[in-house]
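>>> This is a predicted model, with the sequence first.
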Amino acid sequence: MEAMWNHPEIHKVWSKSKQKQGKVRFTHDEKKRPYLSRVEIKAVADIVLFKYLNTLKIKSRVLCAIAEVASTRFVDGVEGRPGIMGIDYSTAFWLYLELGHRAYKLESADDLNSPFVSMYFGAAYVAWLSEYEGRERAPQFFVQAYFVGPKNVNPQDVSPLWLKFEESLSKYEETKRSGDSCSIM
């Protein structure tokens, strides 16, 4: 929570809405489902990438757009896919056990309902997919592979998931240009 309060955009938004440090609550939709705002999800992605996956070339806005498509930013996920990143437990556990992504404990599928845990394992999976089979992959491949699995991606097909991703990505466009030319998207 402290890392969220230290994020400049979050501090500004939460202070303006009269949140008290240490006592922030999720926003809920009309069905009482907790979700993260776009500013909050961007902060979660920024923090996870900075603290645990800072060697990745993937930008936080890519992760935010994937979360937007996967869960509409609902904390508990949607349609049987847990958490904000919608990564299933078996994939997250494989990343944890086999690939050594252990910044967060992963004991059950419920752990993926924590926004930071879900973002961490989702980002690790995106990183793995972006270099699938030992070669750098285009965003169109790894985004589609994230949802349907790498063996089910048809490179000639413009999937509806890709189109949703592009639409979501536009909501996270950066306002200022960065000198980072080698980062993915």
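Structure received.

>>> Could you use CA atoms for every contact and neighbour count after this?
Will do.

>>> Now for the residue nearest the centre of the chain: which residues touch it?
Closest residue to the average C-alpha location of the chain: residue 63 at 3.8 Å, with Cα atoms, centre = their mean. Counting by Cα atoms under 8 Å, 6 or more residues apart in numbering, residue 63 touches 45, 119, 122-123.

>>> okay, pairing it with this:
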Amino acid sequence: MSFKYWEDCVDPEDLEALWAETDVEKEWTDAGENMGKKVHLSRDPDGQPFLTQTEMKAVAGIIVRRHFPSLMEPEMICAIAEIGSDRRLLALQYDKKAKENKLGIMLMTQKKAEWLSREMGYQSYQSTDNPEILYRPFTNVYFGAAYLKILSNFDGMKRSEEFIVRAYRGGTKKATHKSTNDFFQRYLLAKQTLPSWEKHISGIPFSRREGVESAEPNTFQSEIGDGWTYWDSRVSPDDMEELWKSPEVLKDWTKSGERRGRVRFSLDSEKRPYLSRAEVKAVAEIIISRYFSREGIQASVLAALAEMCSMRFVNGVDACTGLMGIDYQTALWLYKERTEQSVVEAFLRGPENVNGQENDPIWNKFLSTLSHYQDIRRVPGGCNIL
């Protein structure tokens, strides 16, 4: 294996995403690189290609924003890469106990990548019989992040940062063993050397819509420290355009003084970002109209479930990650196979705890929550997809 240019190891859309990162663009431009021409990879004294800290930060950030938003800290990925492989693309370590090679930036094994892809559903990047594909930075970081995501909720329990990092190094059985303690201590030191993560959205101050004063520019806060308090950093431009077309969202955002390109999330007293009911319903309507328009699913049902699962917090609550705490394909399967009441109970309690009783408290609470969405006032000339 030999990579000389970024083009040798990334797809065109990934390279475009890197150029879109302000810090990467500056670093590459200062080094004499030009957009539209091949970009040289940095090399260590032995001639081995590696990622600079700026490049590593960008790759980790892109992967998390695309595939694991609100589920992990990009800094965790960067710190593990720092002490595991020194950010070297072609890093290789032989695991004597497992009798297999660990490859690339995140020291991912081919066996683990195949398991993540084939059994756990992480298929955004290919995992083939050719282990060399794991030397590609975006592929390697994607599977490394997927494994960290699984470890973060191992055995159905929300795990600590220490458990996740030590388990990544030595497996879940060694997460509390003395053999992985040194790795975790080096990880903590590595985090202190990482570039500042406060410059992700240059020039946009941290603030909230509902009465909290703005802080200094480039100061971001959230419960996981990623600082993404803007809609435009969480969703694609196409999704934002659809949200702006929603009459209720347009009214909400216009009243709050939001502008295209910098729409703020509402924040609670602890500065946790959340969605208004109009925003939740709009998101549900967009998803259903795009992907499930023939399935008969009501946007109000998804919206009410989101409120009960996450209280509309962007990052979810407790072990529930995100608005729904479950992927839409699973929700769709439950919805098609059972009555509406049993679907709601299965979603909130688990399929094994469905009782279907007429006066079930969870079901009654859901009906009460559902009324908030079914009664949203329609704007003249608007169109609501139910």
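That came through fine. Every value quoted in this text rests on a predicted model; they were computed, and no experiment measured them.

>>> so which strand or helix has the residue nearest to the centre of the first structure?
Residue 63 of the first structure belongs to helix 60-71 when assigned by DSSP states H and E.

>>> how deep is the equivalent of residue 16 of the first structure over in the second structure tucked in, by neighbour count?
Mapped onto the second structure by TM-score structural alignment, residue 16 of the first structure lines up with residue 30. If you count neighbours by other Cα atoms under 10 Å, residue 30 of the second structure ends up with 10.

>>> and for the helix holding residue 63 of the first structure, what span of the second structure is it aligned with?
Helix 60-71 of the first structure covers residues 74-85 of the second structure once aligned (TM-score structural alignment).

>>> before we move on, what about stretch 122-136 of the first structure?
Stretch 122-136 of the first structure maps onto residues 144-158 of the second structure, going by TM-score structural alignment.

>>> Tell me the buried residues in that stretch?
Residues of stretch 144-158 of the second structure classed as buried: 144-148, 151-152 (neighbour count, 16 or more other Cα atoms under 10 Å).

>>> Of those residues, just say which sits nearest to residue 90 of the second structure.
Nearest to residue 90 of the second structure out of those is residue 144 (Cα to Cα; 15.1 Å).

>>> Quick one: end-to-end length of the match of stretch 122-136 of the first structure, please.
With Cα to Cα, to the nearest Å as the measure, stretch 144-158 of the second structure spans 18 Å from end to end.

>>> Pull the distance from it to the chain's centre.
Remark: stretch 144-158 of the second structure is offset 13 Å from the chain centroid, using Cα atoms, centre = their mean, to the nearest Å.

>>> and the counterpart of residue 126 of the second structure in the first structure, which of the three is it?
Under the alignment (TM-score structural alignment), residue 126 of the second structure pairs with residue 105 in the first structure. Per DSSP: H, G, I helix; E, B strand; the rest coil, the local secondary structure of residue 105 of the first structure is coil.

>>> burial of residue 14 of the first structure, as a residue count?
By the criterion of other Cα under 10 Å, residue 14 of the first structure has 16 neighbours.

>>> tell me the contacts of it?
residue 20.

>>> What residues of the helix or strand containing it count as buried?
Here residue 14 of the first structure, judged by DSSP H and E, is contained in helix 8-16. For helix 8-16 of the first structure, the neighbour count (16+ other Cα under 10 Å) marks 10-11, 14 as buried.

>>> Check which element follows it along the chain.
Criterion used, DSSP H and E; the element after helix 8-16 of the first structure is strand 27-28.

>>> Tell me the residues of the second structure aligned with the helix or strand that that next one is followed by.
Toward the C-terminus, strand 27-28 of the first structure is succeeded by strand 34-35 as the next helix or strand (DSSP H and E). Aligning strand 34-35 of the first structure against the second structure (TM-score structural alignment) gives residues 49-50.

>>> Compare that stretch with the first structure and give me the mean distance after superposition.
For stretch 49-50 of the second structure, the mean deviation from the first structure after alignment is 0.4 Å (mean Cα distance after the TM-score superposition for the first structure).

>>> just how off-centre is that stretch within its chain?
26 Å.

>>> can you give me the helices for the first structure?
2-6, 8-16, 38-52, 60-71, 89-97, 115-130, 139-148, 160-170 (DSSP state H).

>>> could the ones you listed be laid out in a markdown table, adding distance to residue 26 of the first structure?
Output for the helices of the first structure, formatted as a markdown table (distance: least, Cα to Cα, whole Å):
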| stretch | distance to residue 26 of the first structure |
| --- | --- |
| helix 2-6 | 13 |
| helix 8-16 | 11 |
| helix 38-52 | 10 |
| helix 60-71 | 15 |
| helix 89-97 | 23 |
| helix 115-130 | 11 |
| helix 139-148 | 26 |
| helix 160-170 | 21 |
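
>>> Compare these and give me the one nearest residue 30 of the first structure.
Closest to residue 30 of the first structure of the helices of the first structure, according to Cα to Cα: helix 60-71, at 16.1 Å.

>>> check the fit of the closest one onto the second structure and give the mean distance.
Aligned to the second structure and superposed, helix 60-71 of the first structure gives a mean residue distance of 0.8 Å (mean Cα distance after the TM-score superposition for the first structure).

>>> Skipping adjacent residues, who's closest to the aligned partner of residue 116 of the second structure in the first structure in space?
Under the alignment (TM-score structural alignment), residue 116 of the second structure maps onto residue 95 of the first structure. Nearest residue to residue 95 of the first structure, sequence neighbours excluded (Cα to Cα, 6 or more residues apart in numbering): residue 101, at 5.7 Å.

>>> ok, the one you found - contacts?
95, 121, 124.

>>> Shared with the second structure, which of those?
Counting by both residues aligned by TM-score structural alignment, their matches' Cα atoms under 8 Å, the second structure reproduces these contacts from the contacts of residue 101 of the first structure: 95, 121, 124.

>>> Touching, the first one and residue 126? I think so.
Translated: residue 95 of the first structure. No - using Cα atoms under 8 Å, residue 95 of the first structure is not in contact with residue 126; the gap is 11.0 Å.

>>> what ranges do the helices span in the stretch 251-386 of the second structure?
Using DSSP state H, counting those that start in this stretch, the helices of the stretch 251-386 of the second structure run over 277-291, 299-310, 328-337, 340-349, 361-374.

>>> Of those, flag the one that's most buried.
Among the helices of the stretch 251-386 of the second structure, ranked by average contacts under mean count of other Cα atoms under 10 Å, first place goes to helix 299-310 (a mean of 23).

>>> And it, what does it pack against?
Identification of packing neighbours for helix 299-310 of the second structure by 3 or more Cα pairs under 8 Å, 6 or more residues apart in numbering; DSSP states H and E yields helix 277-291, helix 361-374.

>>> Same list, those, but as a markdown table with distance to residue 107 of the second structure please.
As requested, those are exported to a markdown table (distance: least, Cα to Cα, whole Å):
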| stretch | distance to residue 107 of the second structure |
| --- | --- |
| helix 277-291 | 36 |
| helix 361-374 | 45 |
